[in-house]
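> Sequence and predicted structure are below.
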Amino acid sequence: MAETSRTERSVATRADDHSWKGRIDTAVSRLRNPAYTGANRCFPCTGVNLGLTAVAALAVGTISPPAGALVGVGGLLAVWLRGYVVPGTPELTKRYLPDRVLAWFDKAPDGDALGGIDPEAYLRAAGAITDGPDGDIVVTPATRAALIDGVAALDSDDRLARALADTLSLDPADVTVRPEGVGYAARVGGQPGGRWESRLALATDLAVHDLFADRVGGWLALPADTRASLLGAFRLSLDSCPGCDGHVTLGSDTAESCCRAYDVLVASCESCGSRLFEVDAALAGGDVAA
């Protein structure tokens, strides 16, 4: 009897803990501003607000240390949940921070995700690309045929999510994909898990990943960020759209974050308009443009 009572209390405690966790998660979701957090977080704005929070906390802390600590904690929570503390931060950041500073925030990590691998040489050795009649790089016929079939099979967001979960060895129930801004984003357990230029770009990455896993020795042994970089290089090599067979062209465009505008190099399909690859022109230098 006593054992049954203890079991019942344990079950009740776990249920109560779960209930409180659910309430906290709900409260956090209501307070969070997805337009400026997660995958949409603006790092220049975040940096400015963290600096302002630190200054305010130190100023108040000289008068009352406890009050200064509260200001600091409150500011950090606001930046985490809302993106920034000071209203109008994007306009203030755009107006008062030099573009070279804003561009620094947008730069990719200095580390070489390819680990010294030459992407063109790797894709050639994998049989994925070759030289076309005019000397340009083109996708091999066998790869193109397999890619078209693979993309066609990923014809719903649910299938994209399941394929992505399988690629990352995650529980499919934890992975979702959906349109976000002008691109497509994945979430894992509600947290940002990746972003692609379009739905077709995501489907292409997943289809090529499966193709390489079957045909290229050592593919799965590569680090995840190396594989991602090679998949991006493959998308840049596409001369025809894997979704509609339209012609893919390389051009330029202007992209905007919440506080700066910058030039990007873009590979997109002339027929369906799907964007297959995008990179900051300042980071790419002349390599992609060539």
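Yep, that arrived. Numbering: from 1, shown residues only.
> drop to CA atoms for contacts and neighbour counts, all remaining ones
OK.
> Could I get the full set of helices for the chain?
Applying DSSP state H to the chain gives helices spanning 2-31, 43-63, 65-82, 89-96, 99-106, 119-125, 141-153, 157-168, 199-215, 224-237, 281-284.
> Quick one, which of the ones you listed gets closest to Val175.
For the helices of the chain, the distance to Val175 is smallest for helix 157-168, at 5.8 Å, taking CA to CA.
> sorry, back to before: out of the helices of the chain, which is closest to Val188?
Closest among the helices of the chain, using CA to CA: helix 157-168, at 8.8 Å.
> ok so, going back, distance to Ser274 for the helices of the chain - can I get that in CSV?
Listed next are the helices of the chain as CSV, based on distance: least, CA to CA, whole Å:
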stretch, distance to Ser274
helix 2-31, 32
helix 43-63, 27
helix 65-82, 31
helix 89-96, 29
helix 99-106, 23
helix 119-125, 23
helix 141-153, 13
helix 157-168, 16
helix 199-215, 7
helix 224-237, 12
helix 281-284, 19
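> right, and the ones you listed - which one's nearest Ser271?
Closest approach to Ser271 among the helices of the chain (CA to CA): helix 199-215, 13.2 Å.
> in the closest one, what's buried?
With burial defined by 16 or more other CA atoms under 10 Å, the residues of helix 199-215 counted as buried are 199-212.
> Buried residues, stretch 95-112. List them.
99, 102-103, 106.
> let me redo that: stretch 218-227
Across stretch 218-227, burial judged by 16+ other CA under 10 Å covers 219, 226-227.
> For it, report the contacting residues that lie outside it.
With contact meaning CA atoms under 8 Å, 6 or more residues apart in numbering, stretch 218-227 is reached by 113-115, 212-213.
> likewise stretch 242-251?
Contact partners of stretch 242-251, identified using CA under 8 Å, 6+ apart, comprise 144, 147-148, 151-152, 200, 204, 238-241, 265-272, 289.
> If any of the residues you listed are buried, put those into a ChimeraX selection.
To isolate the buried ones among the contacts of stretch 242-251 in ChimeraX, judged by 16+ other CA under 10 Å, type:
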select :144,147,148,151,152,200,204,238,239,240,241,265,266,267,268,269,270
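> ok, second structure coming up, stack it against the first:
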Amino acid sequence: MASIADLRRPEYTGRNRCWPCTVLNTVVLLGCCLVLAVLSFPLSLGLLLAGAGAIWLRGYLVPRTPALTARMRGALGRGPDRPLTGSIAPDDTDDDLGERTLTTLLEAGVIRPEGERLHLDERFGDDWRGEMERLRTLPTGRLIEATAAATRETEVELLDADRPLVVLTGPDGGEAWVSRPVTIAEVAAEGTLATHVPTMSHRDRIAAARALRSFLDRCPICETRTEEVKPNRCCGGVRDPADLSGTVLVCPTCNEALYRFDDG
């Protein structure tokens, strides 16, 4: 016999509770109780108590509410199902890498300040977009080869799912799972930087490629204009608190996250 602990769904209750879904399920429950009350008040009362208990313990009453809300959000373009984007750039412990990369990009004219904002150089942007267009037309095998060439000493394979993921395995065995749009954007950026800033090291180019994604104004796959959104906190969305911070640059058509800004 199932205990109360077995019925609980902590991923959808407490601090993780999605209140819009809770309200929706409560409205559905009350509607069913009103209809049933016409036939039998005791049964209606029993349904009310059982349903309220289910919503309290599980976060929802209607079966598969989290899956349904995720699908509805995707259909309505309410933000990406995968807000974290991954990167072909390995995690780096060099504290000066970010500042050094920014300085190099500014000195090379790849990005330029205008007032309080940074803007991508038009010529670099055109070449970058051209390289992204070339990469997205490549067969899967050729794209994997291009990614391996850009990352060096990294094994690259494609995880063929509903949305293909590029899996990179480094020399130390560490893995990174990267979406196809992000892979194309970063591989294209690394190659374009090699042409525009030939003195830049490979390590710095890879790091810069990740940062340059913040300048994407169009999706690397479908060229839809990108949008900045807040990650969705619905129970059909992500549950990792780290995924809920910052603003996310997304493609509303592909429903893919392209970059996450740190609002802190």
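Alright, I've got the coordinates. Not measured: the values here are computed from a predicted model.
> Can you give me the TM-score here?
TM-score for the superposed chains, counting by TM-score structural alignment, normalised by the length of the second structure: 0.51, backed by 176 aligned residues with a CA RMSD of 4.1 Å.
> Looking at the contacts of stretch 218-227 of the first structure, which is nearest Pro90 of the first structure?
Minimum distance to Pro90 of the first structure across these is 30.5 Å, recorded for Ala113 (CA to CA).
> Ser214 of the second structure reaches Tyr259, doesn't it?
Yes. Using CA atoms under 8 Å, Ser214 of the second structure is in contact with Tyr259, at 5.8 Å.
> Give me the more crowded residue out of those two.
Tyr259 (24 against 15; other CA atoms under 10 Å).
> Quick check: the gap between Gly111 of the first structure and Glu120 of the first structure.
Distance, Gly111 of the first structure to Glu120 of the first structure, by CA to CA, to the nearest Å: 19 Å.
> just Leu102 of the first structure next, same as before
31 Å.
> ditto for Ala203 of the first structure
Separation of Ala203 of the first structure from Glu120 of the first structure (CA to CA): 21 Å.
> Which stretch of the first structure lines up against stretch 27-44 of the second structure?
For stretch 27-44 of the second structure, there is no aligned range in the first structure, judged by TM-score structural alignment.
> List the contacts of that stretch.
Counting by CA under 8 Å, 6+ apart, 45, 47-48, 51-52, 61 sit against stretch 27-44 of the second structure.
> tally of neighbours for the closest residue to Cys254 of the second structure other than its chain neighbours?
Among residues not flanking Cys254 of the second structure along the chain, Cys222 sits closest, at 7.6 Å (CA to CA, 6 or more residues apart in numbering). When counting by other CA under 10 Å, one arrives at 13 neighbours for Cys222 of the second structure.
> One more: the one 3 residues further on?
Arg225 of the second structure has 14 neighbours, counted by other CA under 10 Å.
> Now the residue mapped onto it from the first structure. Nearest residue, chain neighbours left out?
The equivalent of Arg225 of the second structure in the first structure is His247 (alignment by TM-score structural alignment). Excluding its sequence neighbours, the residue lying closest to His247 of the first structure (CA to CA, 6+ apart) is Ser240, at 4.6 Å.
> Tyr96 of the first structure versus that neighbour, what's the distance?
Computed as CA to CA, the Ser240 of the first structure to Tyr96 of the first structure distance reads 43 Å.
> swap in Ser271 of the first structure?
Note on Ser271 of the first structure: its distance to Tyr96 of the first structure, by CA to CA, is 41 Å.
> before we move on, what about Trp20 of the first structure?
Distance from Trp20 of the first structure to Tyr96 of the first structure, by CA to CA: 43 Å.
> Val188 of the first structure and Asp174 touch, don't they?
Yes. Using CA under 8 Å, Val188 of the first structure is in contact with Asp174, at 5.4 Å.
> Give me the common contacts of those two.
Contacts common to Val188 of the first structure and Asp174, judged by CA under 8 Å, 6+ apart, are absent.
> More neighbours: these two, which one.
Val188 (18 against 14).
> Could you pull up the residues touching that one?
Val188 of the first structure neighbours (CA under 8 Å, 6+ apart): 174-176.
> mind listing which of these are in strands?
175-176 (DSSP state E).
> Wait, Gly232 of the first structure touches Phe277, no?
Yes. Using CA under 8 Å, Gly232 of the first structure is in contact with Phe277, at 7.0 Å.
> quick one: what's aligned to Ala146 of the second structure in the first structure?
That one, Ala146 of the second structure, aligns with Ala163 by TM-score structural alignment.
> give me the number of residues near its match?
20.
> Tell me how far Ala75 of the second structure lies from Ser179 of the second structure.
Counting by CA to CA - Ala75 of the second structure and Ser179 of the second structure are separated by 19 Å.
> of the two, who's got more company?
Each of Ala75 of the second structure and Ser179 has its neighbours counted (other CA under 10 Å); Ser179 has more, 24 against 13.
> Isn't that one up against Leu165?
Yes. Checked against CA under 8 Å, the pair Ser179 of the second structure and Leu165 is within contact range at 4.8 Å.
> For the helix or strand in which Asn25 of the second structure is found, list every residue counted as buried.
Using DSSP states H and E, Asn25 of the second structure maps to helix 19-39. With burial defined by 16+ other CA under 10 Å, the residues of helix 19-39 of the second structure counted as buried are 19, 21-22, 25-26, 29-30, 33, 36.
> Stretch 103-116 of the second structure now?
In stretch 103-116 of the second structure, counting by 16+ other CA under 10 Å, buried: 104-106, 108-111.
> Include distance to Leu118 of the second structure when you put those into JSON lines, please.
Shown next, in JSON lines, are those (distance: CA to CA, whole Å):
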{"residue": "Thr104", "distance to Leu118 of the second structure": "14"}
{"residue": "Leu105", "distance to Leu118 of the second structure": "11"}
{"residue": "Leu106", "distance to Leu118 of the second structure": "9"}
{"residue": "Ala108", "distance to Leu118 of the second structure": "14"}
{"residue": "Gly109", "distance to Leu118 of the second structure": "11"}
{"residue": "Val110", "distance to Leu118 of the second structure": "10"}
{"residue": "Ile111", "distance to Leu118 of the second structure": "6"}
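> Show me which of those residues is closest to His119 of the second structure.
Nearest to His119 of the second structure, judged by CA to CA, of these is Ile111 at 5.5 Å.
> How many residues are close by the closest residue in space to the closest one that isn't next to it in sequence?
Of all residues not flanking Ile111 of the second structure in the chain, Leu120 sits nearest, at 4.5 Å (CA to CA, 6+ apart). Neighbourhood size, Leu120 of the second structure [other CA under 10 Å]: 19.
> any idea which of the buried residues of helix 19-39 of the second structure is closest to Asp6 of the second structure?
Set against Asp6 of the second structure, the nearest of these by CA to CA is Thr22 (19.8 Å).
> I'd assumed Ile55 was in contact with that closest one.
Yes. Using CA under 8 Å, Thr22 of the second structure makes contact with Ile55 at a distance of 6.9 Å.
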